Structures are given as structure tokens and as C-alpha cells.
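[1] Structure for the following, please:
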Amino acid sequence: MENRRWSSEEVLVELDPDTTSTSGLCCFKHKTRFLILVLTTLCLTSVLSNILTFNFTVICMVDTPKIVKNDSGRANTTTPFDGFSKTMTEEQNDTLNVGFASMLTKFMPHDAATAHIYASEPETAAEEEKEEGLLTTIMKNYGSHDVAQKKFHWSSTKKSYFFSAIAVGALLAAFPVTVMIAYAGAKKALLTVGLITTVATALCPFAVDTGDHFFIIARLLQGVALAACMPVIGCLTSAWASLDENGLFMGIATSFIQLAPVFTMPLSGALCVSDIGWPGVFYVHAAVSLCLFGLWAIFYTDSPADSRWIGDKELRRINEGKVCLLLKKVSDTAGEQSIVIAAIDAKADKPVSTVPYGAIVRTPAVWAVWVATLANFLGVYLVILFSATFLNKKLQYSVADTGVLAAIPTFIQFAVKVTVGPASDKIKCLSDTAKVKLGNSVAFLCMGAALIALYYIPFGNREQSLVMLITAASICGFNVAGFFKSATLVSRHHSHFVMSVSQMLMCVCMLVVPLIVQFMAPNNSDEEWHNVFVIHGGFLVIGNVFFCIFGSGEPAAWALESWNLKKKPTRFSVGEDAPSG
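    The predicted model follows:
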């Protein structure tokens, strides 16, 4: 047969069952794509869980005290003269702390004159050290069965550095990760950042003990992995989901944001009060990450056609009606057979058309998605990052109870999300635009109302405050039927770019929320926290108004150029030229 070159065109392909023959183990009864979905979601959950470890352990991190011996008069220092061993850490002033022999042989008048400073001002010195963010401790007289422990007392500013380092790391890695996904594929990119977050999490206890700068570096490395989450979700959905399963894949994959606190908070609470202590929180999370990413590497491939776990039937199900790029050469029947498989899998030697960046950024519906993303994650990260602190410090729940209670709202939100996402796809009485605006309004307005309600509820009534916090976090699960779904409906096969920007906005929110809380609640007073909640509730209301005005559920003009679902699929066989579209 004379050699032919297929024209570089995008077409819709319907695969004839008689024209393909792929070998697959097919041991999952044509449900391999759902296994891939679950494993990917768990890996993304692990990435965020590693980040959240510090958000809980910050309230229970303890270690063996280290006494800094110097003559500065600071907390944890001994008095500068021999014979009087009282420290600045509130030991009892009794004869057991006085060495009379040393006082008689090494007595210095100046030391005696200044002794009252060390005996009467321990609290002042300790508070000064606490504000400077140094390690301090309050020692007690323990029995033989007690273990002296200390807390890592950081200033509010230093803690905000630890929180914000995640967002900085994600922002710095956003462009390199996007390039790596484009050239090396989502699998290599996610495995790379997965290794980074696993090692960084395992080293966190060492970094904390070594110094604040080392801990900030570890947090930056944890943030690097976050940059890959949304782009990987885009790759997963476009490659492995069939056209009528996009809502399901998007709903479950994005639920890693809810699953991470559900896993991390109760586990961290249990480990913190156990004999293992707070270092065990980091070690266990690192071990879980290693196992999950190893399992994901076995099953995931960037293309379903390359997977040995998938059969012909499921491959046809995934690719039915999708836009495909034809750029392969054929010279005989066997060659053309491979062309058909490559075509339905949308794999090409080089891109046919570039992403219309200019048209995308000029589209109001896309800006509606981005504004909604910003408002959504300002509220979501407030709950994720600070719910444990709020429950423990303001509502006075114990550490163990805080771990369980902090997980409840995100668990409910996960259940809402995986239910609402597929249900939205099945509603036929409303247009796609009406459905995304309705879903977004339920999520944003109800969450905003619950946060604003916290402005009026005294925190002394902790049951009502807890109910409002749980309501705010739970109802947000409707966002999967709102701006999340709108992003894929409007941009279609260009959704990877829209979601990459959404990922950057998520990182900005993670960076900004701790700064907002630090600025508005530096003293953790009730009035300050009331203001924090009402401001974030206002963000959600404003974001929803913007989305309802400009949001859409219909594909943009630049997304229809090669994605026309109303066009009848083209069937072609050996010996035919590529169809003209």
C-alpha cells in the first residue's frame, strides 16, 4: 500500500469494536478508571494531609526542655552566682535549691546584690522570651513518674511564616510543575513532588529541633507538592473520564481538600496525646504517603491506551465522542490500526493548535470562575487551617476532642460533594448555566451566612458556635456543582490552563488567610475572631454575586473550535484519508 500521511486535524471518533485489539489484564471488570480516580484522590489527599500536620501539632508540640546557660537574665537561665541554683522557670525557692558550701567559698557581693532580680521576676523574663518566639518552658516539681516537657512557644509572626511557607513553595513551583506536566506527563510530575513531600514531612521533627529556618525550608518543600494538585486533576479528568463522567471525576478528585482534614485531624489528636507524641504525626503521614504514591505508580498511566489494566470495552467507553488529534503516519493495515488507537486516545507527536490565552483571559465566564475560586478558598482555608486552633483555644475543647470535631465538617462536606456532583449531571429540567449558578449560590450564600452568624454568637455558647462552624464547612460541598463544574464546561479541552490559574489562586489564598487572621486577631480575643468570621463571610457573598452575573455553563467560542458534541462522530477505516472534520 502506498504510504499516506494523515492530515493534522481534530475530529470526533467513534471506535468500531472490530478495528481494535488491545491487550489488558481486565481484572477490574471494566472499572479501572474508577480505581485510578480513587488512587489519585488518595495521593492528593496525602499531599494536603502532610501540609496540615503542623496545623494541628502546633497546639500540642512538646519536647524535653533545654536550658540555655548564659548570664543574660533570660528565661531558662540560672542565676549568675554560685550556690543559688534557682532558675527563671519557677522552681520552688527552698533549701534544696541552695548550695551553701559554694556560697561560703565563692560568694561575690555583686552577685548577692542582684539575686533579687532572679528571685522575683521570672514571669516577666519568661513573657519577654515568649514574645520573641524563643523556646521557653514552665517547669514544675515533678514526681518520679512525670516527664518534664516544654512547648514550642512561637510568636504570632513566626507562626504565620510557618503557615505561609506552604503557599510560597506552591507559588514558586507552579510554573516548573506545569512545564514538567506538559513535557514529562502528569505521572512523573506527581511522583516527583510526592517524593519531595514525603521526605520533607519525615524530616519535620528534625527540622523543628534544629532551628526555625530549617523548619521553614521543610514547609516550603511540602508546599511544592501542592502546586501539582489541580493540574493533575485536569489531566486525570481529560484522559480517564468519559464525557458523561466529568462531573463525577471532578467531584471526587477535588474532594481531597475535604478528605485531608478528615484523615489528619483525628489521627494527629490521637498521636499527640499518645506516648509517641507529636513527632509521630509527621512520621506516620510520611509512611502513608510513601505507600500511596508507590501504589499509584503501579496503576496510573498518563494515557488509558498505555495501561495494561484496561481492556477494549472500557477504552471505547472513555474515548467515545472525544476530540482527537491525528498526526501519525501509516503505510499498511497494521500501521493504520495503530493510527486508529492513537487517534481515539488523543495522543499526538506535537500540538496542532496552541491554547488561546488571549481569548481565555478576555472571557467573562472564566473570570467568574477565578473570582469564585478566590472567594471559595478564602473561606475554605479559614476552616481548614484554623478550625483546630479555634476549637481548642476559643471554644476550650481538649486536644483529643479537637481532633475529632475538626474532622466532622470536612467529612460532611466530602459526602455532600460526592453526592451533589453526579446529581447535578443528572438534572435535566435546568440548563447547565442555571445549574452551576444554583449550586454555587447554595454553597457560597449558606457558608457565608453561617460565618456571619458566628459574628453574633458569643463563643461562651460553644455548642451553637460549633454548629455554625460545621454548617459553614459542610454546605460548601455544593461548590462542585458551581464554579468547579463551570470551569470544565466553559473551557472544555483547554481546562488545564483555567485550572492552573485556579491552582495559583488557591496558593494565594493559603498565603493570605494566615496573614488576615494574624492581622485581625493578633491577641486571639473573641471580638477579633468575630471580625475574622464576618469578613470571610462577606468575601463569599461578593464572590457569588460576581459569579451569578458573569458565570456560565456553556462552552466558550474558543472551546467549540474542536469540541463540538453535536456533531455526528466520524467513522473511518483502512484506505481512507483522514476526514476533513
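[2] all contacts plus neighbour counts: C-alpha atoms, from now on.
    OK.
[3] Any figure for the gap between residue 162 and residue 211?
    Residue 162 sits 12 Å away from residue 211, going by Cα to Cα, to the nearest Å.
[4] Who has more neighbours out of those two?
    residue 162 (21 against 10; other Cα atoms under 10 Å).
[5] The more buried one touches residue 216, doesn't it?
    Yes - in terms of Cα atoms under 8 Å, residue 162 counts as a neighbour of residue 216; the distance is 5.8 Å.
[6] Between these two, which contacts overlap?
    Counting by Cα atoms under 8 Å, 6 or more residues apart in numbering, no residue touches both residue 162 and residue 216.
[7] which residues touch residue 230?
    254, 499, 500, 502, 503.
[8] Can you name the next helix or strand after the helix or strand hosting residue 269?
    Following DSSP states H and E, the helix or strand that holds residue 269 is helix 256-272. Counting by DSSP H and E, the next helix or strand C-terminal to helix 256-272 is helix 278-299.
[9] Could you also give me the structure for this next sequence, so I can compare it with the first?
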Amino acid sequence: MFTYYRIVILIVSFFALSALSSNYLIINLTFICMQDDLKDGMTSANQTLVSRYAYSPSEKSLIIWAVAIGTVIGTFPFNFAFIRWGAKIPFLIGGVLSIISTGLTPLAASLSLPFLLVLRLIQGIAYSADFSAIGVITLRWAPLDEMSIFIAVMTSFISFSTFITNSASAWFCTSSLGWRWAFYSHTIATVVIFSLWMLIYKDDPTKHKRVTRDELKKLQKDKTKAELEIDYFVPYTAILKKVSVWVLWLNGLALISSLTFLIIYMPMYLHDVLKFDVSTTGMLAASGPLIHTLTKYVSGFFSDKVKIISENKKLQICNVLATGVPGILFVLIGLARHQQYAHFVLSVIQFMKSVALFTAPIKWYLFIRNERDITEWSYSFYLNGFLLILSSILFFFFCNDQPAEFTKITRDNPTGAKLLEENQQDDEGDGIEESD
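    Down below sits the predicted model:
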């Protein structure tokens, strides 16, 4: 009898997360070929035909920032919805929003920039569902000894989606189908993936007919009541007072901000500065995220299964690989020429992703005036490298493998009840109601 239904859940969830990410990333590479599309061309002041899609640097930044604004708008409402109602329906809503906004993007681009910005805003709202989904799905469906693997696989969706989308978009750009089919094909794939999600996912493994008794025992082994029952009580005050949590968020911001910078601007850098053609640009822009994805899988297995190294040392090793090494590599690129309450912590990392979508264009604007000047690009790479190395060093001093005190706080103990009362006072007017 099949006793690994959780792996089916993991795979479908991973592809659903990747779909939300891919759909907002498509335009980063199609910018290159859209600017040469004269099908809906306009006549310029000097009576020459120019592309409707030849966006200026400021217009490109608006298109990117629209997604960032959407993720800011959607992050905490989605986080509340996931905690309150589980992952199935809120995540499906994110998928539907992404399907609609992605499928209509070519039409919006042909009509007007404001219409395109509205759809990009909706894509951002849809994209904001992902990290909250990871927290809830992991808590529900991962045994304790597989949680690192689940998180490693699901959080690799950004790199995987970048690899798939850059490769596919480059192919469509150079084919007879054209850049529009990069959006249409992703829309079709997203419909298929979220249809599977709707069919196979349930929030409660105990009520899923595909989960065997043996697998259910494994899912519940050594978990506390608080871990088995996701409650919307969160000790916000205690969490926010913990320095290690802030250092963790700094690491998340540094890593995601740097990764976002690469995802958004690497195609432009490879094509406009290093002068690669569109096909080669797509291949090179996809290769880094592919390596990143494979590394995350190895690190997840390493964290869960290797027992001869202490948990604290494994944390430090993995963090150096995640932030320290990329920090050094960012500098080298610049030199080149030619467990419990995890849903809240992860949701703030999701918010950091929203911040990263703002900071990536800012870092670009700070240093780059000429998109083809390799020296100006170098300064942005240096800044990213510095932030990654700094956050990696701070992690060594403030973070370890021991559960923080707030993980011991629940609704049922006196400290938890006291903090619950404080949270109710702090959140008064937020629309969060207590149940008896």
C-alpha cells in the first residue's frame, strides 16, 4: 500500500508555488523581445515606427514595483486566511488571480501601461500567498524528521521557476509563436496545476482517504497538540523581542533582495552589457537558479538526515552556503568584465520578499545611469555582496538550533493566556475575533 501520499502533496504544492512565481517573472526576459515587436507599433515624433512595448527604464521600474505593491497588500491578509481557514481555498484564490492576470497581460500591454500595471498588481497579490502556504503545508504534511526537506523543496520554487520561465520565455521569443505565448503557455500550465491542487489537497491528513494509518502515525509522531492543530493564536510580542528572529529576517531580506536583483536584471545585464543573444541570455539566466535549486535539495537532506554534525553547526554551514558564499560571488560578478509559529516567521520573510521587489530597482537606480556600462553595474553587485556577507556574520552570533522561548507559549498555559490578552489589545480593531 502506498504510504507516501505526503510526497504527492509536496510535489503538487511545489509546482503550484512555482507557477505563482513564474507568472510574474515572465516579463523580465520578454522585455528584451517585446521592444522589437512592431505589430502594434506607434509613430514617433519624427515619423518613424516604434514599438509600443519599448518601455523606458522608469516604466520598467513601475511594472516591477506594481508586483511589489501587490505583495505588500496581500501578504498579511493571506497569512491570516491561511491560519484561519487552512491552505486549500486561500491558495486556490491566489492561483485564480494569477491565472487571470497572466492570461490578460499581452492584451493589457497592447492597450495601455495603466492597464498593465493593474494586472501586475493583481499578480503581486497572488504571489503573496506563497510563503504562508509553505508554512501551513509543512506543519500539516511534514513529519518532524522531514521538515527541513519539505521546506528546502518548497522554498526552492523561486529558483526553479526562474530556470523554467527564463528558458521557456527565451524559446518563445525566438520562435514563430512570439513572446505572447510565453504568457499564454504559463496560464495554461497554471490552470492544470491548480486543478490538481484542488483535487488532491486537504488541510487535515486525518480526513484524507489516501493517507494510510501508517503514514498518519508518521505524520503525527512526536508532534505536540499545538503542532497538530494550527491555531491563529501567535505570541507576537515574544517573537518580536527575540534578536535571533530579527537576524533571521535580515538574512531573509539580504538573500531574497539579492536573488530578486539577479532574477529581474540578469537578463538585461547579459543581453545589453555582455551582448549575448536572446537564446544564450535565457540559458545563462536560467543556469544559476537551477544550481541554486539543486543545492537547496541537498541542504535539506543534509539538515534532516546527517546526524554526525550538531544541529547548530548544520545551521551555520547552511547559512554560510546560502548567504556568505553568494555574497563573495556577487563581488566576483562585479569584478567580471565581459517549527511552531513558523507560519508567522515565514510570512514576515514573505514580506521581506515584497520589500526586496522595492529595493532591487532602488539598488539599480542608485548606481546605474547607462544600462550598458559594466562599471556602474559592478557597484550594485558589490552592495549585494556586502549585505549578504554581513547578514551571514550576524547569523553566527545570534542564531542557533535551540527553540526560542516563544515556541513554548500556547493558548493553554498562563504565559500564553497573558500574551493572548496583550495581542488582543494590540490587534484591537484588526477584525480578528476570538472563539470560545
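[10] Could you give the number of residues near residue 73 of the second structure?
    18.
[11] And it? What does it align with in the first structure?
    In the first structure, residue 73 of the second structure lines up with residue 172, judged by TM-score structural alignment.
[12] Just the terminal-to-terminal distance for stretch 248-263 of the first structure.
    First residue to last in stretch 248-263 of the first structure (Cα to Cα) measures 22 Å.
[13] Also stretch 291-306 of the first structure?
    Note: stretch 291-306 of the first structure ends 23 Å apart using Cα to Cα.
[14] Kindly indicate which of the contacts of residue 230 of the first structure lies nearest residue 559 of the first structure.
    residue 499 (14.6 Å; Cα to Cα).
[15] What helix or strand is that closest one located in?
    helix 495-520.
[16] after superposition, how close is the helix or strand just after that helix to the second structure?
    As assigned by DSSP H and E, the chain's next helix or strand after helix 495-520 of the first structure is helix 526-550. Following the fit onto the second structure, the mean deviation recorded for helix 526-550 of the first structure is 0.9 Å by mean Cα distance after the TM-score superposition for the first structure.
[17] Please state the offset of helix 526-550 of the first structure from the chain centre?
    Its chain's C-alpha centre and that of helix 526-550 of the first structure lie 21 Å apart, by Cα atoms, centre = their mean, to the nearest Å.
[18] by contact count, what packs against it?
    Under the contact definition 3 or more Cα pairs under 8 Å, 6 or more residues apart in numbering; DSSP states H and E, helix 526-550 of the first structure sits against helix 364-389, helix 432-456, helix 495-520.
[19] and the direction of the first one versus that of helix 495-520, what angle?
    The reference is to helix 364-389 of the first structure. 40 degrees (axes from the mean of the first three to the mean of the last three Cα atoms, to 10 degrees).
[20] what stretch of the second structure does helix 364-389 of the first structure fall on?
    Going by TM-score structural alignment: helix 364-389 of the first structure matches residues 243-268.
[21] Could you list the buried residues of that stretch?
    Buried residues in stretch 243-268 of the second structure, counting neighbours by 16 or more other Cα atoms under 10 Å, are found at 244-268.
[22] Pull the contacting residues for the match of residue 73 of the second structure.
    Residue 172 of the first structure sits in contact with residue 224, where contact means Cα under 8 Å, 6+ apart.
[23] Assign a three-state SS to it, would you?
    Here residue 172 of the first structure is recorded as helix under DSSP: H, G, I helix; E, B strand; the rest coil.
[24] re earlier: with distance to residue 61 of the first structure added, can I get the helices and strands packed on helix 526-550 of the first structure in CSV?
    What follows is these, written out as CSV (distance: least, Cα to Cα, whole Å):
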stretch, distance to residue 61 of the first structure
helix 364-389, 13
helix 432-456, 29
helix 495-520, 19
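[25] Residue 97 of the second structure maps to what in the first structure?
    By TM-score structural alignment, residue 97 of the second structure lines up with residue 196.
[26] hmm, I was thinking of residue 22 of the second structure
    Match for residue 22 of the second structure (TM-score structural alignment): residue 49.
[27] is it true that that match touches residue 286?
    No - Residue 49 of the first structure is beyond contact range of residue 286, at 9.7 Å (criterion: Cα under 8 Å).
[28] Between these two, which is the more surrounded one?
    residue 49 (27 against 23).
[29] ok, for that one, nearest residue in space, not its chain neighbours?
    residue 260 (4.7 Å; Cα to Cα, 6 or more residues apart in numbering).
[30] now residue 185 of the first structure
    Per Cα to Cα, 6+ apart, closest to residue 185 of the first structure is residue 302, 6.4 Å.
[31] Could you measure from the alignment partner in the second structure of that neighbour over to residue 219 of the second structure?
    Using TM-score structural alignment, the partner of residue 302 of the first structure in the second structure is residue 203. Residue 203 of the second structure sits 13 Å away from residue 219 of the second structure when distances are taken as Cα to Cα.
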